[in-house]
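**Student:** here is a sequence with its predicted model. Questions after.
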Amino acid sequence: MEPVLAANADLAWMLAAFVFVLLMFPGLAFYYGGMVGARNVLNIMTMVMSTLGITAVLYVLFGYGLVHGETAGGLGIIGNPTGYFGLTDFMADDESGSVQTLYFAAWFILFAAITIAIVASGAAGRMKFSAWLIFAPIWLILVYFPVAHWVFAPDGFLLNTIKIHDYAGGTAVHMNSGVAALALAVVLGTRRRRGERPHNVPMAILGGGILWFGWFGFNGSCALGASFLTQVVVLNTLLSGCAGMIGYCIVERWREGHVTSLGMITGAVAGLVGITPSANTMNPLGALMVGLLASAVVAFLMSFKSRIPVDDSLDAFAVHGVGGIVGTLCIVLFAAESAPAGVKGILFGGPIDILWRELAGIVITCGYSFVVTWLIAKALDKTIGLRVDTETEIEGLDPTLHAESAYEIPSAGVGHGGLSGMSPARAAEAVEGALPSPSPTAATT
């Protein structure tokens, strides 16, 4: 995606969409925060929000060059890191009221930051925060920036050589983050409280709703302006999220015998993930099919979660990794030539080569992300150590790592003395005891 000149209306929409995407960070923080135990809420929310600061610094220094700079050696693997140092070349105002490169630098900062934020799923409740602050920038440099160059740069090899279709980041954002979360979880091992239920389901639902709101900006901004394409993409984003709720509930009712509110919002997110790579290739019926299939596959996979030895705590691999794969394969099957992208799926008589191209994009992205993430995590684990000690994990990361508690409990039932004066262990016990577990859901954390 390259910056293009546009009218003031286009710039107004893009700035509004930027704010929508920015809101996805507190949305993801609430979504993840509601699904962990009461003693790890602030930790996971801090991990999510910290990605904004880390990514912004890297992008301004050299990240924009690595992703969007002239490809090194003409191979389409990585850009020139020195080409846009400090973004100083973008400071001239052409006074046209257009969408300019400076805006796109800010826009892509958010795309990169939300990707690494999703990876936090694989570390919830057991990773040192100091180790996260080291892992995140290394992962961005070695994993996200190269994969983003393959997909978002005009001369990236997935886009230019293999010619995959990925509208808004099914590969670089969703598959990449989902598979990376899985690799990180493999290195960290399972939590000692793996069966712990979500402590605040309404909070998770609120976070999921905010994510949905932000998704209209995430997908809509990739239309690069206010246009007919924007209208199609926004409608398809709505429809796929709605169908996602239905698809998840159908499978949940079939597999578990009941429908849960957490399952419903998880289904919506899975549908949104599925439509991200395919939003400009689908007509409305196709968007409904994407949402139904992506969420149904995710729900079916989640029903086996307790039998899987890897503890991807907040299900990033299932929702983002698998959801992104299903959404990409839906392009192969259901893409409608009448949609703005003009891609024709196999079921509508499209060329068979679309299958191997999209499969190649899936295999290359997932394989690279898993292997390099595992190597990064393993190297850090052998040197600085990734996981907190047993006592810290049992007491909770909020009181031990951050000296905070998400909830203030009245002392002895009188007044609002809260947790002041208590030891971290006693404070954790007070919080846990005051917050009963919600009813069982299909997706435990």
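**Tutor:** It's in.

**Student:** from now on I want contacts and neighbour counts done on CA atoms only, so please keep to that.
**Tutor:** Noted.

**Student:** can you give the distance from stretch 221-239 to the centre of its chain?
**Tutor:** Relative to its chain's centre, stretch 221-239 lies at 20 Å (CA atoms, centre = their mean, to the nearest Å).

**Student:** can you check stretch 20-35 too?
**Tutor:** Offset of stretch 20-35 from its chain centre (CA atoms, centre = their mean): 10 Å.

**Student:** go on, stretch 122-137?
**Tutor:** Centroid separation for stretch 122-137 versus its chain: 16 Å, with CA atoms, centre = their mean.

**Student:** buried residues in it?
**Tutor:** Buried residues in stretch 122-137, counting neighbours by 16 or more other CA atoms under 10 Å, are found at 122-129, 131-132, 135-137.

**Student:** mind naming the longest helix for the protein?
**Tutor:** Longest helix in the chain by number of residues, with DSSP state H as the criterion: helix 353-383.

**Student:** that one: what's the following helix or strand?
**Tutor:** helix 390-395 (DSSP states H and E).

**Student:** got the contact list for Thr82?
**Tutor:** Thr82 makes contact with Phe62, Gly65 under the criterion CA atoms under 8 Å, 6 or more residues apart in numbering.

**Student:** if we can go back for a sec, other SSEs contacting the longest helix of the chain?
**Tutor:** Helix 353-383 makes packing contacts with helix 129-139, helix 176-188, helix 323-334 when contacts are defined by 3 or more CA pairs under 8 Å, 6 or more residues apart in numbering; DSSP states H and E.

**Student:** and the buried residues of stretch 122-137, which is closest to Ala105?
**Tutor:** For the buried residues of stretch 122-137, the residue nearest Ala105 by CA to CA is Pro137; the value is 17.5 Å.

**Student:** here's the one I want to compare it with:
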Amino acid sequence: MAGKLSPIPFVLLILVVIATFILPSVPSAMGAHEISAADTAWMLTSTALVLIMTPGLAFFYGGMVSRKNVLSTMLQSFICMAIVAVIWVVFGFSLAFGESIGGFVGNPLTFFMMRGVIDGAPWPGAPTIPLLLFAMFQLKFAIIAPALITGAFAERIRFTSYILFICLFFAFIYAPLAHATWHPDGLLMRFGVLDFAGGTVVHMSAGWAALASALFLKRRYDANHNPAHIPYVMLGTGLLWFGWFGFNAGSALGSGELAVVALATTTTASGAAALAWIFFDAARGKKPSAMGTCIGAVVGLVAITPAAGFVTIPHSIAIGVIAAVISNLVVEWRTRTTLDDTLDVFPCHGVGGMVGMVLTGVFATNAINPVVEVSNGLVYGEAKLFLVQSAALVIVSIFAFFGSWILLKITDMISPLRVTEQEELAGLDISQHDESL
């Protein structure tokens, strides 16, 4: 294995040739569309905020693993920023937002190599910002989704195999879900599913892929370890919380009142979840901990993501509390099983995303969001949205779990996913990267 040449440099060289000579892009005169400077400024800021979440996730996960796996775990997040950015430009944006093929996925040639994006008409749901800015904003979501999965198989996956898997995950799981949920012609969009900022597209897809990965790779040889550096976890939580304002408030796709509501609900849900987590721990005789506070805050951020632009502030607090208690219980259940989800990605991101999706159907109100047609939730006496959200949860769960399992099998056939016992015990920092703290 070590003596073989990697095909990646040759692939990149071919892409450079295509971009430079075969597809010369000479945009027509820009400025023909009604672009809002204020909305553009906010979305530029939001795009940067969402990107900082991935380094934040690297610190969040890196602080939780054992010392011999800190660098490898953090690199798994960082490499997503490089890989997905290239895929997105080539055909990824097209798969997610290109001309719809049956409502399931986009035509990969629609925006191939960003053709027609620089001077293209704004996205219908974001009419006041340039199409290119919309594309770059959505790219940051596509980057963090596969990075979230890494916590489930931390400390035992081969790095080169991981790269192949996230490429497949993006193309066959993430992009179809993004298209189905956020494209005007998408299946879930037409079905009436509400997902303001990625509860389905990002967190449920990553959560179910994490569960599939943990089951597929099985337990670590030594599953007992102490977190390497809890201050890293706290730093990562701060960066995630900070970036999440771009994640949720940016999903308003403008700088108006809806963005303010999403920012407010994000703040309160995460705060309420952090408190609920440590209070629930205390009720069961545990001491309040830095780890618990951080995990609770992130669970609240996950749960409010699909609902941020559809619910009131008091209801956002309820969502945070409910999600924290349920995720805490699932984490406790997981510890009593043989499931080795290293950093509890499924109990926190997967379950948190599902709770948020269902509670969107409970608490959503059409008084909050004037941009899209919103049915009232269950607490307002209407059951339609709740049933739609619940049905979508089942459909997406089946697709994401079994789809990810198939991709894991394919990846393992091409390049073994699991490191050897000796490599795992030595630590992935040394065995995969020849580096150490």
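**Tutor:** Arrived safely. No experiment lies behind these values; they were computed from the predicted model shown.

**Student:** related to what we said a few turns ago, and of the helices and strands packed on helix 353-383 of structure 1, who's closest to Cys366 of structure 1?
**Tutor:** Taking CA to CA, helix 176-188 is the member of those nearest to Cys366 of structure 1, at 6.1 Å.

**Student:** so which bit of structure 2 is the closest one matched to?
**Tutor:** Alignment note (TM-score structural alignment): helix 176-188 of structure 1 is matched to residues 205-217 of structure 2.

**Student:** in TSV, list the buried residues of stretch 122-137 of structure 1 along with distance to Gly63 of structure 1.
**Tutor:** As requested, the buried residues of stretch 122-137 of structure 1 are arranged in TSV below (distance: CA to CA, whole Å):
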residue	distance to Gly63 of structure 1
Gly122	24
Ala123	24
Ala124	26
Gly125	29
Arg126	29
Met127	26
Lys128	25
Phe129	23
Ala131	21
Trp132	19
Phe135	16
Ala136	13
Pro137	11
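
**Student:** which of these sit farthest apart?
**Tutor:** The two members of the buried residues of stretch 122-137 of structure 1 with the most space between them (CA to CA) are Gly125 and Pro137, at 20.1 Å.

**Student:** show me the contacts for Ala17 of structure 1.
**Tutor:** Contacts of Ala17 of structure 1 (CA under 8 Å, 6+ apart): Gly214, Phe216, Gly217, Phe218, Gly220, Ser221.

**Student:** for the helices and strands packed on helix 353-383 of structure 1, give me a markdown table that also has distance to Gly350 of structure 1.
**Tutor:** Formatted as a markdown table, these follow (distance: least, CA to CA, whole Å):
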| stretch | distance to Gly350 of structure 1 |
| --- | --- |
| helix 129-139 | 37 |
| helix 176-188 | 27 |
| helix 323-334 | 8 |
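
**Student:** for Ala279 of structure 1, which of those is the nearest?
**Tutor:** helix 323-334 (9.2 Å).

**Student:** Ala81 of structure 1 and Leu66 touch, don't they?
**Tutor:** Check again: residue 81 of structure 1 is Pro, not Ala. Yes. Counting by CA atoms under 8 Å, Pro81 of structure 1 does reach Leu66; the two are 4.7 Å apart.

**Student:** more neighbours: those two, which one.
**Tutor:** A side-by-side neighbour count of Pro81 of structure 1 and Leu66, using other CA atoms under 10 Å, places Leu66 first with 26 against 20.

**Student:** what sits against the counterpart of the more buried one in structure 2?
**Tutor:** When structure 2 is aligned by TM-score structural alignment, the residue opposite Leu66 of structure 1 is Leu95. Leu95 of structure 2 is in contact with Val105, Gly106, Asn107, Pro108, Ala171, Ala175, Pro176, His179, counting by CA under 8 Å, 6+ apart.

**Student:** 10 Å - rerun?
**Tutor:** By CA atoms under 10 Å, 6 or more residues apart in numbering, the contact set of Leu95 of structure 2 is 88, 101, 104-112, 170-172, 174-179.

**Student:** cool, Met47 of structure 1 as well?
**Tutor:** By CA under 10 Å, 6+ apart, Met47 of structure 1 lies in contact with 29, 116-121, 123-124, 129, 132-133, 136.

**Student:** let's see that with 8 Å instead.
**Tutor:** Contacts for Met47 of structure 1 (CA under 8 Å, 6+ apart) come out as Ala117, Ala120, Phe129, Trp132.

**Student:** and what of Arg334 of structure 2?
**Tutor:** Counting by CA under 8 Å, 6+ apart, Arg334 of structure 2 touches Pro347.

**Student:** so Ser121 of structure 1 is in contact with Ala318, correct?
**Tutor:** No. Under the criterion of CA under 8 Å, Ser121 of structure 1 makes no contact with Ala318, lying 10.9 Å away.
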